[in-house]
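# Dropping a prediction and its sequence here:
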Amino acid sequence: MKLGHKSMNGITFGFVSIIAIFALLLSMFIAVSFGAKDLTLQTVWTAVIHYNPSHTTHQIIHELRLPRVIGAAIIGAGFAVAGALMQGITRNPLADSGILGINAGATFMVALSFVFFPDLPYSALMLLSFIGAALSTVFIFLLGSAAAGGLTPLRLTLAGAVVAAMLHSLSSGIAIYYELNQDPAFWYAGGVAGVKWHHLKLLVPIILLAIVWSMAISRSVSLIALGEDVSVNLGVKTKRIRVLGIMLAVILAGTSVSAVGSIGFVGLVIPHIARKLVGVDYRFIIPVSALLGAILLILADLGARMVNPPRELAISLMVALVGVPFFLYLARRERRSL
């Protein structure tokens, strides 16, 4: 019976993955095709397959839209997998790199770099973002563990919310006091408009490697999600997996924030949708979350561009329209279960 159940989950995972890959490719093609300047589908296809730098339309597609869409896809996948890892290793359905304050730590460090080191190369900015995410994560876990009774999912969420609010306020204060220009301000609000090919050369390998590594520990994450006693009895080295999982979540979130700013709720919403589609096994949840996160951020960016062209809304606003109601729903459901 267990083998049959696993087989059915595997079939469901395969079917969902095929549909998600098709939807991802379709959403990428649509996002490249539509924007402030109307382009025919034939022009888009020709620019992708037979790029001619002497054509203005080809330059628009190749230099602006393609890196933007690819960036949205890889960053959406990164945020989603970070959220899935956090939910699994903390056994907290409200866990997300944004809600737990990881994004805020990265954002604060990048805001400081805009003020004191404005000419830093992107590789150094990414490193600072990662350091900020790591420091805020350590502080949140220490704060959540300080009370009697140790760390619980609720205390972790509250500690993350407090730290996130504090760091976001500090980042906003820095931006206002030092009169940062429009680009950092738009980055802080969240947006993929500034993603270029040289960013992707660093972003893509780091995020893909972290996702592959996350898939490698996914079986252990599934067992940890079932409970401490179950995972220990089955031989899982829980402390090692938790540290590794948190480290991977920090890498994914910190790297993503360095490119697009603080975009919350992707890591909250997407793993829950993946869990509904393919079950509770993180061997299935993590890859499906990566695909669905990529689709969500591509469509959110497309919506941000198309609502009031040629002006753009912050992509974080589009994601929040989905994420905030979902978060309130989850919070209410968790309160009922207590």
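Cool, got the structure. Numbers count the residues shown, from 1 in each chain.
# Only C-alpha atoms from now on, for both contacts and neighbour counts.
Noted.
# List the contacts of the spatially most central residue of the chain.
In the chain, the centroid-proximal residue (Cα atoms, centre = their mean) is residue 79; its distance is 1.2 Å. By Cα atoms under 8 Å, 6 or more residues apart in numbering, residue 79 lies in contact with 97, 252, 253, 256, 266, 267, 293.
# Next up, a structure to set beside the first:
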Amino acid sequence: MTATLATPRRAPAASAGARRRVVALVVAVVAVLLAVLLSLAFGSRPVTVDQVVEGITTWLRGETPTDIGAIAVQSRIPRTVVALLAGSALALSGALMQAITRNPLADPGILGVNTGAALAVVIGIAFFGLSSAAGYLVLALIGAFVTAFFVYFVGSVGPGGTTPIKLALAGAATTAALSSLVAAILLPRQAVMDEFRYWQVGNVGRADWGSLGVVLPVLVIGTIVALLCASALNALALGDDVAVGLGVHVGRIRVVAAVAGVGLCAAVTAIAGPIGFVGLMVPHAVRLVAGTDQRWLLPLSALGGAVLLTLADTIGRVIGSPGEVEAGIITAFLGAPVLIAIARRTRMKAL
């Protein structure tokens, strides 16, 4: 009798999962390109595809077009770039916070991080005459890190230590308190209320190339650090003991990932105000498609966040024409049902 050796085959489930992730990546890239086209084409003045092309090509050549539609396209390029980068950073920040806390409700908005950053900037503007993008960034970083530490401290007090529910409650209470302080500072100052009202809800329309250049190094470094942490975060999801056995320095990776997440959130808040729910919605949506592997989850979340915020900004300009509805309002409108669906689960499971 002749023994037949079976040829090793890749598990069908693993192969199907890999194909699904590749398809998701391709779809996400196409969605980013489509979101960019829609952002450039729609607003208070709709333009044609030819005008979009003319606006982009003349901008690349450093020229000023003569067509009014192409001029409108050129004026939308900075806010489109800011929306892409801000959405990407917020989604990455949310994914990192969910991974290191193993909390499905972790998000820069729910945990109060971006509100703390916004409060610090508003204080600098109202009481110290702050007006530079670099100053905004410094204060936003300080406010974000102080708030993150405070929320984690409050959420870890009491029996049971840190739990998803305690962190979410601490973050919600902190957000409410800090939002009230922002309103108390801005409301009596009617002269600047219109100019700085986006510090309450978030809006990418006020950012420009100068402010983007100031925060870009933080965004780039934070993104690189986040992606480099992916494999260690996968080990962390198996439990601290298993992660230590695999050679991961648990405390160090949590600190590094937390610093990257808070830094990304603070940089966005410094130029666009506190935009919520992007970091909550996008990682959950990506997780349904690509699974929990952080090596795929993080880059796909970055692409998904860019699409979400860019489309939210475009929708706000269209429905608010000739003015606009702030992108933070649109993301809150879309994110509230997601938060309710997560909160209504019978059990709060760790990720």
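In hand now; what should we look at? Because the structure is predicted, anything quoted here is derived from the model rather than measured.
# And residue 34 of the first structure? What does it align with in the second structure?
Counting by TM-score structural alignment, residue 34 of the first structure lines up with residue 42 in the second structure.
# likewise residue 178 of the first structure?
Using TM-score structural alignment, residue 178 of the first structure sits opposite residue 189 in the second structure.
# Which strand or helix spans the equivalent of residue 225 of the second structure over in the first structure?
Under the alignment by TM-score structural alignment, residue 225 of the second structure pairs with residue 213 in the first structure. Residue 213 of the first structure belongs to helix 197-216 when elements are defined using DSSP states H and E.
# That helix against the second structure, how far on average?
Compared with the second structure after fitting, helix 197-216 of the first structure deviates on average by 1.9 Å (mean Cα distance after the TM-score superposition for the first structure).
# Run through the helices of the stretch 51-200 of the first structure in chain order.
For the stretch 51-200 of the first structure, the helices defined by DSSP state H, counting those that start in this stretch occupy 56-59, 66-90, 102-116, 122-145, 153-177, 182-189, 197-216.
# just those helices: most buried one?
helix 66-90 (a mean of 29; mean count of other Cα atoms under 10 Å).
# Show where that helix falls in the second structure, residue numbers please.
Alignment of helix 66-90 of the first structure against the second structure: residues 77-101, by TM-score structural alignment.
# how big is the offset of the matching stretch relative to the first structure?
In the superposition with the first structure, the average deviation recorded for stretch 77-101 of the second structure is 0.5 Å (mean Cα distance after the TM-score superposition for the first structure).
# hang on, the earlier thing: and the contacts of residue 79 of the first structure as CSV, adding secondary structure and distance to residue 162 of the first structure?
Below are the contacts of residue 79 of the first structure laid out as CSV (DSSP: H, G, I helix; E, B strand; the rest coil; distance: Cα to Cα, whole Å):
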residue, secondary structure, distance to residue 162 of the first structure
97, coil, 14
252, helix, 22
253, helix, 18
256, helix, 22
266, helix, 20
267, helix, 19
293, helix, 26
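# now, among the residues you listed, which is nearest to residue 317 of the first structure?
Of all those, residue 317 of the first structure sits closest to residue 266, with 11.8 Å by Cα to Cα.
# The closest one corresponds to which position in the second structure?
By TM-score structural alignment, residue 266 of the first structure lines up with residue 278 in the second structure.
# and its match, what is it in contact with?
Contact partners of residue 278 of the second structure, counting by Cα under 8 Å, 6+ apart, are 87, 90, 91, 94, 305, 308, 309, 331, 335.
# and if you look at residue 253 of the second structure?
So residue 253 of the second structure contacts 229, 232, 233 (Cα under 8 Å, 6+ apart).
# mean per-residue distance, whichever helix or strand residue 231 of the first structure is part of to the second structure?
Taking DSSP H and E as the criterion, residue 231 of the first structure maps to helix 228-233. Superposed on the second structure, helix 228-233 of the first structure shows a mean distance to its aligned partners of 2.3 Å (mean Cα distance after the TM-score superposition for the first structure).
# which strands and helices sit next to that helix?
Other helices and strands packing on helix 228-233 of the first structure, by 3 or more Cα pairs under 8 Å, 6 or more residues apart in numbering; DSSP states H and E, are helix 218-226, helix 238-260.
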